[in-house]
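Student: Need a 3D model of the following:
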Amino acid sequence: MQERRFDFIVDSHCHLNYKGLVEEQGAVIDRARRAGVGCMLAINTKLSEYDDVRAIAENNSDVYATVGIHPHEAENEPDVAIEALLERASHSKTVGIGETGLDYYYDNAPRDMQKVNFRNHIAAARTSGLPVIVHTRDADDDCINMLQAEMAQGEFSGLIHCFTASQRLADACIEMGMSISISGIATFKSAKELQETVKTIPMDKLLVETDAPFLAPVPHRGKTCEPAFVMDTARFVADLKGVEFTDFTNITTSNFFNLFNKIDDSFKPVELA
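Tutor: Coordinates of the predicted model:
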């Protein structure tokens, strides 16, 4: 069978239910489609908001959802059982677990609670077969140690989203078979170290995202970020990697569907009038 070639790109991480996007959600999604974004992954960060995120996916054939509790929310939603994640993960348009992980920069939740939350999500990912989406900031050592310990108990797939961490974390995650997603931060003039790390990430492990409504890439700095802007990040990273843009689009989109493989092979982007 001939390998499918993709002529669109995916925003692998956006928050379509967040302030700044939700007010004109339909227009935001339409602008993304017209920019060449064929698929968007709407990320859940509070279990109490899962129904809102799922509804966006149900109402748009090119939007999928995840289920998860952000490390910032680990204290606010501390008693979520693995079964609660798995129940929601069974929905046909819920294709990933997270975002979850560790954030020691803000420490909005006690670190021990963040770790419990992270482990529960990994367990749900392992059981469901869906990839875990990892947020990590200023927590490289604990993130590596936890991922390695959990991987030793049973393999699971995963993605480090909005990667800004060390070369050491990138290398460790790639060695574990995980993928890495790059946001608009890579386009910032101050991101020289990150740009050097991006150059080392194998193309078959690379995805791109916006993390909208945050982190608008150059040339949109200062604006509310939206999924359409993933094209600017993709062009920048393609140049950084020395890859033709059409090849970059094809590879990263293929990587997305290989990782989030619950999405049916017959997926097609929305046809525009």
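Student: contacts and neighbour counts: CA atoms only from here.
Tutor: Fine.
Student: now residue 242: how far from residue 163?
Tutor: 19 Å (C-alpha to C-alpha, to the nearest Å).
Student: Go through the longest helix belonging to the chain and flag the buried ones.
Tutor: When every helix of the chain is counted residue by residue (DSSP state H), the longest turns out to be helix 111-128. Within helix 111-128, the residues that count as buried by 16 or more other C-alpha atoms under 10 Å are 111, 113-115, 117-126, 128.
Student: same deal with stretch 183-202?
Tutor: Buried-residue list, stretch 183-202, by 16+ other C-alpha under 10 Å: 183-188, 194-195, 197-198, 201.
Student: and what of stretch 167-185?
Tutor: Neighbour-count burial for stretch 167-185 [16+ other C-alpha under 10 Å]: 167, 169-170, 172-174, 176, 178-185.
Student: Can you show me the strands along the chain?
Tutor: 9-14, 37-42, 63-67, 94-103, 132-137, 158-160, 179-182, 206-208 (DSSP state E).
Student: I'd like the distance from the second one to the chain centre, please.
Tutor: On the basis of C-alpha atoms, centre = their mean, to the nearest Å, the separation between the geometric centre of strand 37-42 and that of its chain is 11 Å.
Student: Which elements pack onto that strand?
Tutor: strand 9-14, helix 50-59, strand 63-67 (3 or more C-alpha pairs under 8 Å, 6 or more residues apart in numbering; DSSP states H and E).
Student: 10 Å instead?
Tutor: Other helices and strands packing on strand 37-42, by 3 or more C-alpha pairs under 10 Å, 6 or more residues apart in numbering; DSSP states H and E, are strand 9-14, helix 25-35, helix 50-59, strand 63-67, strand 94-103, helix 245-259.
Student: what comes up buried for the third one?
Tutor: Yep, that's helix 50-59 we're talking about. 50, 53-54, 56-58.
Student: quick check, nearest of those residues to residue 145?
Tutor: Residue 145 has its nearest neighbour among the buried residues of helix 50-59 in residue 50, at 28.9 Å by C-alpha to C-alpha.
Student: Could you also give me the structure for this second sequence? I'd like to compare it with the first:
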Amino acid sequence: MIFDSHAHYDDEAFQNNREQVIRELKENGVIGVINCGASVQGSRDSVELASKYDFFYAAVGIHPEYANEVNKEILKELKELSKYEKVKAIGEIGLDYYGDENPEREIQKQAFRKQMELAAKLNMPVIIHDRDAHGDTLEIIKEYPNVKGVIHCFSGSIEFARECLKLGYYIGFTGVVTFKNAKKVVQVAKEVPLDRLLVETDCPYMAPVPNRGKCNRSDYIKYILEKISKIRDIPLKTLEEATIKNTKKLFHI
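Tutor: Down below sits the predicted model:
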């Protein structure tokens, strides 16, 4: 069984076959999906998906790519959306310092802090996007000690992972752990306590080997689970049960 802790089925990659794919997921042992908002519209769409499909849940938030859009009105709408019973987190929020196309770093940090404040007020967990921004991500999450969540698609060092774990965070693993050059992620997957480990697709992105390059989907998590069970030398069933339990615990499902 599989619980995908981070997906984007609102993405246009699924616009021609969304219903069919979601139907197939259930047939293939997917018992839960957290669909994460990346924009205001994405947050609305995530809530809509959660209301339509019984095994879908939603997270609402603004990705750092859209940090310059975060204002009082947007935060007010996120707060309203979060009142729906199947909204389980504020996310995906955070920092993305990769390339030159994203908003300025100070704008990203401001948007990140505002959404962390919202999560603190609502007593909700967060789903954090951190790309090439480990130092600033750690600094900001330390400012909100009462907020817990997951560092999604973890890409940092083992030292960074240890710091996040100390703060009560979970570590999310995507298909990257199956890639040949993923030495750092493999090391982290070995060390993260079993009760703090989540699996996710970030679909339609980052499909695991042997489907690398294809449109990702939640039933492909079986390849992530198989890889981590080998890395840790534990039974696949043990890992499946732990990741489902962890996802339900973090998101109060």
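Student: Go through the buried residues of helix 50-59 of the first structure and name the one nearest residue 73 of the first structure.
Tutor: Nearest member of the buried residues of helix 50-59 of the first structure to residue 73 of the first structure, counting by C-alpha to C-alpha, is residue 50, at 13.3 Å.
Student: The equivalent of residue 225 of the second structure over in the first structure - nearest residue in space that isn't next to it in sequence?
Tutor: Mapped onto the first structure by TM-score structural alignment, residue 225 of the second structure lines up with residue 234. Take residue 234 of the first structure and drop its neighbours on the chain: the residue closest to it by C-alpha to C-alpha, 6 or more residues apart in numbering is residue 208, 6.5 Å away.
Student: just checking, what residue in the second structure corresponds to residue 218 of the first structure?
Tutor: So residue 218 of the first structure corresponds to residue 209, using TM-score structural alignment.
Student: any idea how far residue 27 of the first structure lies from residue 36 of the first structure?
Tutor: For residue 27 of the first structure, the distance to residue 36 of the first structure - C-alpha to C-alpha - is 14 Å.
Student: Hmm, I typed the wrong one, I wanted residue 217 of the first structure.
Tutor: Residue 217 of the first structure is 16 Å from residue 36 of the first structure, by C-alpha to C-alpha.
Student: likewise residue 144 of the first structure?
Tutor: From residue 144 of the first structure across to residue 36 of the first structure, the span is 35 Å (C-alpha to C-alpha).
Student: With residue 26 of the first structure instead?
Tutor: Where residue 36 of the first structure is concerned, residue 26 of the first structure sits at a distance of 16 Å (C-alpha to C-alpha).
Student: try residue 91 of the first structure
Tutor: 27 Å.
Student: quick one, which of the two is more surrounded?
Tutor: residue 36 (17 against 14; other C-alpha atoms under 10 Å).
Student: And the more buried one, what's its match in the second structure?
Tutor: Residue 36 of the first structure maps onto residue 29 in the second structure, by TM-score structural alignment.
Student: surely that match meets residue 55?
Tutor: No - assessed by C-alpha atoms under 10 Å, residue 29 of the second structure is found out of contact with residue 55, at 11.2 Å.
Student: Give me the common contacts of these two.
Tutor: residue 3 (C-alpha atoms under 10 Å, 6 or more residues apart in numbering).
Student: per the alignment, residue 250 of the second structure corresponds to what in the first structure?
Tutor: In the first structure, residue 250 of the second structure lands on residue 259 (TM-score structural alignment).
Student: ok, its match - contacts?
Tutor: 95-96, 130-132, 157-159, 178-179, 205, 207, 253.
Student: List only those of these flagged as buried.
Tutor: 95-96, 130-132, 157-159, 178-179, 205, 207, 253.
Student: List just the nearest of the residues you listed to residue 76 of the first structure.
Tutor: Closest to residue 76 of the first structure, out of all of those and judged by C-alpha to C-alpha, is residue 132, at 20.5 Å.
Student: Please pull up the equivalent of the closest one in the second structure.
Tutor: Match for residue 132 of the first structure (TM-score structural alignment): residue 126.
Student: List the contacts of that match.
Tutor: Here residue 126 of the second structure is in contact with 59-61, 88-94, 115-116, 118-120, 147-152, 169, 250-251 (C-alpha under 10 Å, 6+ apart).
Student: let's see it at 6 Å
Tutor: Listed by C-alpha atoms under 6 Å, 6 or more residues apart in numbering, the contact set of residue 126 of the second structure reads 89-91, 149.
Student: Mind putting those into TSV with distance to residue 133 of the second structure?
Tutor: Shown next, in TSV, are the contacts of residue 126 of the second structure (distance: C-alpha to C-alpha, whole Å):
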residue	distance to residue 133 of the second structure
89	21
90	19
91	17
149	17
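Student: for the stretch 151-273 of the first structure, what spans make up the helices?
Tutor: 167-175, 192-200, 230-241, 245-259 (DSSP state H, counting those that start in this stretch).
Student: what about the match of residue 218 of the first structure, how many neighbours?
Tutor: When neighbours are defined as other C-alpha under 10 Å, residue 209 of the second structure has 18 of them.
Student: Excluding covalently adjacent residues, which one is nearest to it?
Tutor: Leaving aside its sequence neighbours, residue 209 of the second structure sits nearest to residue 178 (C-alpha to C-alpha, 6+ apart; 5.8 Å).
Student: The first structure: which residue goes with the one you found?
Tutor: With TM-score structural alignment as the criterion, residue 178 of the second structure matches residue 187.
Student: How about residue 139 of the second structure?
Tutor: In the first structure, residue 139 of the second structure lands on residue 145 (TM-score structural alignment).
Student: need the contact list for its match.
Tutor: Taking C-alpha under 6 Å, 6+ apart, one finds nothing in contact with residue 145 of the first structure.
Student: do the same with residue 154 of the second structure
Tutor: By C-alpha under 6 Å, 6+ apart, the contact set of residue 154 of the second structure is residue 172.
Student: One more pass at 7 Å, please.
Tutor: Residues in contact with residue 154 of the second structure, defined by C-alpha atoms under 7 Å, 6 or more residues apart in numbering, are 171-173.
Student: Please convert those to a markdown table, extending it with distance to residue 2 of the second structure.
Tutor: Formatted as a markdown table, the contacts of residue 154 of the second structure follow (distance: C-alpha to C-alpha, whole Å):
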| residue | distance to residue 2 of the second structure |
| --- | --- |
| 171 | 17 |
| 172 | 14 |
| 173 | 13 |
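Student: Determine the number of other residues adjacent to residue 215 of the second structure.
Tutor: Neighbour tally, residue 215 of the second structure, other C-alpha under 10 Å: 13.
Student: Please read the previous query as pertaining to residue 74 of the second structure.
Tutor: Residue 74 of the second structure has 15 nearby residues by other C-alpha under 10 Å.
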